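Engineer: compute the structure for the input listed below.
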Amino acid sequence: MSVEPIHTQLGPEDDDAALSGSDREKLENARPIPRITIHAWCDSAGVQRPIERAAEDRRMARAHVTVHGGGVRAATEHYAQNTTPNLLIVETRVEPEYIMKQLANLAEVCDSSTRVVVIGHFNDVALYREMMRSGISEYMVAPVSLADLIAAIESIYSAENEAPLGRTIAFVGAKGGVGASTIAHNVGWAVTNLFENDVVIADMDLAFGTANINFDQDPAQGIAEAVFAPERVDETYLDRLLSKCSDRLSLLAAPSTLERVYDFDETAFASIVEVMQATTPIVVLDVPHSWHAWTRRTLAEADEIVIVATPELTNLRNAKNIIDTMKRLRPNDPPPHLIINQAGMPKRPEIDPDDFVEPLGIKPLAVIPFDPHLFGTAATNGQMLEEMTPDHAVVQKINEVARVLTGRRELKAGSAGMLQSILKKLKGQ
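Structural biologist: From the prediction side, this is the model:
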């Protein structure tokens, strides 16, 4: 099913003067909405109009909002073949006794990380409680105002007991020159294209970082300004330091100069990562191959760790040391992931991938072949691999890595999300 966004011309009743005093107060107290993707599926013009108005509000400037028609049924058909967004807003006009069954069908195609706001036309306390028990983030009764919508979204992502919005994926090389930065940048690019997620790539190698070159960027400011002025780091300040690589991909670039030394304490990058997590769904940390207190802490606190290694003895030793150290620091987490890069280099003695991973006790996320022409051309042109050759086998491997690291799939075979309890309840009826 192909669903086109709907756009309507707003009437005079929709201008700012129509805001009530309580609505103005809600907007004044609302914080900016983070960099999330929001899809709204409306079943009436009365709900569609305030959502479209909310999308144009300055507090929603970071979010990507798309408005569709058709309500819950159209959303269910659409996401049977497409990835669900960070936040899903669906309108339903069915009777309360049928709403939960309707949402159960949506649950079967809903990703686990997607949060759901339901807009209904019945003020039913029992229904509201049932939805809250089932994992729905919010139930609103039509009519709704743009202030109601923004306040509801803001409350979902700013609740004190909420985990940070963003997941951090830290890439580190088992040795210098193994291509960890290149893999990190291409995986970040893949996430934005595959899942329409906003991504920030933070180049943490202040002296020799390559992200600005790989993305053909020359920002005047970047991560150095943040790390040397931690007292200034907040959402607004960090926004000014980000360089836009695409509509959904931002770069916190390294200066890549040797004008000063970069000796940092253990917590130097903690506040920067925390702010990025609070505003962006996926944060890719390009960690340099070094062992300092701050690199150790960055890896230990990341949601996912990816070690990039070439199939050589030194890389094997270093990868094992990193894996063993992370197991001690993160006893309740899975071991780091491993990507074997530059496999099959001519005339270089190599360890077979199966023999390489055996002492590590993990399976490789991907084995990427040595292809100097492909990677060299991309680096020279300041492009990502997918921009040059989207059908290349290496690009497909990187896309698979992106799927694994984000826990996403292009096609959903069944519900894996927060609405599972709806299905269980209905099966018991």
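
Engineer: going by C-alpha atoms from here, please, whenever you check contacts or count neighbours.
Structural biologist: Will do.

Engineer: give me the three-state assignment for residue 89.
Structural biologist: strand (DSSP: H, G, I helix; E, B strand; the rest coil).

Engineer: and this one, so I can compare the two:
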Amino acid sequence: MSAGQDFETRSGDAGAEDIVAPLPRITLQAFCETPAVAATMQAAIADRRMDKAHARIQMGGPAAAVEAFRAAPTPNIIVLETVSDPATLVGHLDTLSESCDPGTKVVVIGHVNDVQLYRDLIRRGVSEYLIAPLGTLDVLRTLSELYVSPGARNLGRIIAVMGAKGGVGASTVAHNVAWAIARNLDASTVIVDLDIAYGTAGLDFNQDPPQGVAEAVFAPERLDANMLDRLLSRCSDNLALLAAPAMLDRTLDLPEDAFEQLFDLLRTTVPCVVLDVPHVWSGWVRRALISSDEIVVVAGPELASLRNAKNLVDLARANRPNDSGARLVLNQVGMPKRPEIDAAEFAKALGIEVLTSIPFDAQLFGTAANNGQMIAEVQAGGKIAEAFVQIASSLTGRGEAKRSKRSLFEPLVAKLRRKA
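Structural biologist: Below you'll find the model as predicted:
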């Protein structure tokens, strides 16, 4: 928060619609005075958005910080909790400033809502003043905003779609949901086909681009906004594709952070990113799921899907305590002659509601796949097309909007070129 902004207190975690960007590779030390704030800080540094940061929490408050940095270099961020009077706090800050390295940011957590104190802190270069009690997302949001440029405040939402098992139609769901977000909700959207060897996004959109996601992954040193612009294949006014080459010319033993740079770039340039995640299990797949803003698990109404979906839902719940839980979509429901698990039983076993159930329709889905079309193009206004719009609305938190005649993708491309 800058000195020009109105003073406000922050308390309680934000709603599911807030997007908090991951922090870069920074160092952070927090000096707390109460167990409650220390516990909140501990929860914050354990969050997925702090994976790159190196953080340490200790007790003692501002006095301990002054002693710690008398002869030691300061980290990128110092978080200070204070329960002392304003004069004592200001005295500690003045002493601390004598040993602070250039570029060190200071965040103060206090227990009084004092406008004059806030102004005094801002004049002394404090980056933010928070009021306890506060939630984990309050801390994460504040730390993130210290490193998000003013021009990139509106961060894009990353939605990861993965099948509970092979053959349940997760890619089809991902592509149709992305289409619905772009067409019905008027949001510029990019589909990223992460199945480099066998991806079908190019086929589903009748595209055969010469370049795509492989170039971004295997040449990360060249990846920038200009290169991303060249790799995107336009599917519609608001929809673009990073297609997979679907070739077996090289194996895909990718490092855990293989897609990290690509995701960070997409997040700052596109309002919505849909990841078509293949049904494999590796370090980079796990990281892609956990680091996404929304996880969609697509399952068939049968036992193997139930078991695997529960594992994915439990994984998300354990590793993303400050995020919304994984969403469940049942696909291929009502297949003739196949015994099925009822949606209510499925939901009860997983402990989450079924977002929607998509009926089995071999004729409709087969026609769309063979023609390189989306369901809404084959059967506009049908119940299945409406189901994809419902999923899109739930994932983005946006109601269905009237489609604008003006392309939202043109300003995106212009922005990418300006940044280049």
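
Engineer: contacting residues for the alignment partner in the second structure of residue 290 of the first structure?
Structural biologist: When the second structure is aligned by TM-score structural alignment, residue 290 of the first structure is paired with residue 280. Residues counted as contacts of residue 280 of the second structure (C-alpha atoms under 8 Å, 6 or more residues apart in numbering): none.

Engineer: in contact with residue 235 of the first structure, which residues?
Structural biologist: 275, 276, 279.

Engineer: what about stretch 357-376 of the second structure, start to end distance?
Structural biologist: Length of stretch 357-376 of the second structure, first residue to last, C-alpha to C-alpha, to the nearest Å: 17 Å.

Engineer: what's near enough to touch the equivalent of residue 194 of the second structure over in the first structure?
Structural biologist: Using TM-score structural alignment, the partner of residue 194 of the second structure in the first structure is residue 204. Going by C-alpha under 8 Å, 6+ apart, residue 204 of the first structure touches 223, 254, 285, 286, 287, 288.

Engineer: can you rerun that using 6 Å?
Structural biologist: Applying C-alpha atoms under 6 Å, 6 or more residues apart in numbering to residue 204 of the first structure gives the contacts 286, 287.

Engineer: then the one 4 residues further on?
Structural biologist: Shown in contact with residue 208 of the first structure (C-alpha under 6 Å, 6+ apart): residue 256.

Engineer: that one in helix, strand or coil?
Structural biologist: Secondary structure, three-state DSSP: residue 208 of the first structure is coil.

Engineer: repeat that for the one 4 residues further on.
Structural biologist: Secondary structure for residue 212 of the first structure, judged by three-state DSSP, is helix.

Engineer: relative to residue 255 of the first structure, how far out is it?
Structural biologist: Going from residue 212 of the first structure to residue 255 of the first structure by C-alpha to C-alpha gives 9 Å.

Engineer: quick one: which of these two has more around it?
Structural biologist: Taking other C-alpha atoms under 10 Å, residue 212 of the first structure and residue 255 do not tie; residue 255 has more neighbours (25 against 21).

Engineer: that one maps to what in the second structure?
Structural biologist: In the second structure, the residue matched to residue 255 of the first structure (TM-score structural alignment) is residue 245.

Engineer: just give me the neighbour total for the residue nearest to that match when sequence neighbours are not counted.
Structural biologist: In this structure, residue 245 of the second structure finds its nearest non-sequential neighbour in residue 196, 5.9 Å apart by C-alpha to C-alpha, 6 or more residues apart in numbering. Neighbours of residue 196 of the second structure under the rule other C-alpha under 10 Å: 21.

Engineer: now do the one 4 residues further on
Structural biologist: The number of residues packed around residue 200 of the second structure, counting by other C-alpha under 10 Å, is 24.
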